[in-house]
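# Requesting a structural model of the entry that follows:
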Amino acid sequence: MKGLALSLALLSSLAVAGPVLEFSASDPTWYTQNDTVMGGISSSRVRIEGGILKFTGQVRLENNGGFSGIRSNPGRFDLSGYSALRLRVKGDGKQYAFQLGTSTAGGVNYRAEFNTVAGQWTEVTIPLNTLRPTRFGRQLAGPALDRSKISFFGLMVGNGRAEGFALDVDWIRGE
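Below is the predicted model:
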C-alpha cells in the first residue's frame, strides 16, 4: 500500500496510518481563514476532538463578506502517487469546498465542491484531476495542479447565504 509522502514535522496534527490521515489533538496545526482578510465579519473555529476535525462557525454577508475556511499549516506534501482523495465527513446538508494549495502567499488554490448529508457520516471522493485552479475565489484558466508540490489542505464554506455551519472530518485517504 502506498503511504502519503507527508512531512509530519510540518503537519503534525495528522498521524499517518498507511494511506489514511487521522486527526490528533496533541499538536493541532489547522487555522481559520475567514472573509475578515478582506473586511468581512464571518467567523469560524477549528478544533480536534476525539480524533475528529471540527469546523464550525457563522457566515455573514456584511462588508462584502461571505466565506469561512480552514487550512493546514504550510508544509511540503507529495500527492503525485494518488489520483483521488477520499474524505469521511459528517455535515449539515450544506455544500463545502475542499482545497489544495501550492503556495501560501496569494497563490493559486485548487478546489472542488462536495455536498454533505445533515447528521450522517458519508464518504466523499475527490478526483485530483477535477480540482479547478482559483485565486481569491475566482476560477482561472490554469495552471494545472502539480501534485508533487502541495503546500496545504483546506476546507471552506461560502454558499452566498448568511448561515451557521458545522462540518466534521474523520479522515482523509489517498487513493
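
# switch to C-alpha atoms for all contacts and neighbour counts from now on
OK.

# Tell me which residues touch Arg132, please.
Contact partners of Arg132, counting by C-alpha atoms under 8 Å, 6 or more residues apart in numbering, are Asn109, Tyr110, Arg111, Ala112, Gln139, Leu140.

# Neighbours of the fourth one, how many?
Think Ala112. 18 (other C-alpha atoms under 10 Å).

# Touching, it and Phe98? I think so.
Yes: using C-alpha atoms under 8 Å, Ala112 makes contact with Phe98 at a distance of 5.5 Å.

# what residues are up against the nearest residue to Tyr96 once chain neighbours are set aside?
Of all residues not flanking Tyr96 in the chain, Val157 sits nearest, at 4.9 Å (C-alpha to C-alpha, 6 or more residues apart in numbering). Shown in contact with Val157 (C-alpha under 8 Å, 6+ apart): Val59, Phe67, Ser68, Gly69, Gln95, Tyr96, Ala97.

# And this one, please, so the two structures can be compared:
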Amino acid sequence: MAAIMADTCLRLDDESVFDSHTQGFISILSKAIVMWKAGRSEHPAGPLPWPRIYMSRSIVDIGWIAPLYYTALKCRVHRIRLQAIRLIETTSYREGMWDSKIASCVARRVMEIEEGGFYNDLGPGDDFSLSSSPEIDDLSLPTSPQLDRICEVRIALSDGPTDPILIHYRQAQTAWEDSLIFTSGKDNA
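I've put the predicted structure just below:
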C-alpha cells in the first residue's frame, strides 16, 4: 500500500494513476485473504466464551481494514474492490481509528456512486468465493469512466452509533457533493 501511495501522491486529481497498480492491489487482497482464512480457522463463528465477551472489540495495531479500505476506494477493478469491501464486512471490530462497519459502508457507497449502473449490462459475477483471488477474466472488464471517479472523500461522523454518516466527496473537476449513509441497514442516499 505504501508503494502505491508514494507512486501516486503527486497526481491528486488524476485517478487513472491507480489503474497501473492493479497488481499491487491484488497483492494487498491476496494477503488479506490469507489473514481472513487464518482468522476463520482460529476463531470459528459463534458466541465468544467468557471472559472474552467482556473484552473490547478494538485492537491497537493496524491490520487489514486500512489497506482493504484503500483498495476499495482507489482500485477501479470491480472484482478487486468488491472483494475488499466484502472482506471488511466479515469483521466487526476496530483497528485503532478504523471501524470495520463504517469503513465498509463508506467504501460500498463510494463504489456505488462511481460505478452507478456501469456494470449492469457487462454482467460481472459478484457471487465469487471470498477465499479465492481474482482470475484473469475478472480483470478483463473495463474500469469506470474517468469523470465518474471520486478523487477525494471526507467523512463526518455523527454523535450516536446508529446516526447517519455524511460522506463529503469530490469527483475530478467538480464541486463537492454529499451523500448520507446509514450503518444500520437503511437505504443510503
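
# And the TM-score between these chains?
In this superposition the chains share a TM-score of 0.30, using TM-score structural alignment, normalised by the length of structure 1; 93 aligned residues with a C-alpha RMSD of 5.3 Å.

# picking up where we left off before, which of the contacts of Val157 of structure 1 lies closest to Glu163 of structure 1?
The nearest member of the contacts of Val157 of structure 1 to Glu163 of structure 1, counting by C-alpha to C-alpha, is Val59 at 5.3 Å.

# What separation is there between the closest one and Arg86 of structure 1?
Counting by C-alpha to C-alpha, to the nearest Å, the gap from Val59 of structure 1 to Arg86 of structure 1 is 26 Å.

# quick one: which of those two has more around it?
The neighbour count for Val59 of structure 1 versus Arg86, taken as other C-alpha under 10 Å, is higher for Val59 (27 against 16).

# Pretty sure Gly164 is one of the things that one touches, is it not?
Yes: here Val59 of structure 1 reaches Gly164: they are 6.2 Å apart, a contact under C-alpha under 8 Å.

# Show the subsequent helix or strand relative to the longest helix along structure 2.
Longest among the helix segments of structure 2 by residue count, using DSSP state H, is helix 22-42. Sequence-wise, the next helix or strand downstream of helix 22-42 of structure 2 (DSSP states H and E) is strand 58-59.

# Who are the packing partners of the next helix or strand after that following strand?
Note on strand 58-59 of structure 2: by DSSP H and E, the next helix or strand toward the C-terminus is helix 65-74. Under the contact criterion of 3 or more C-alpha pairs under 8 Å, 6 or more residues apart in numbering; DSSP states H and E, helix 65-74 of structure 2 touches helix 22-42, helix 78-89, strand 98-99, helix 100-115.

# Highest mean neighbour count out of the ones you listed?
helix 78-89 (a mean of 23; mean count of other C-alpha atoms under 10 Å).

# Which strands or helices does that one pack on?
helix 22-42, helix 65-74, helix 100-115.
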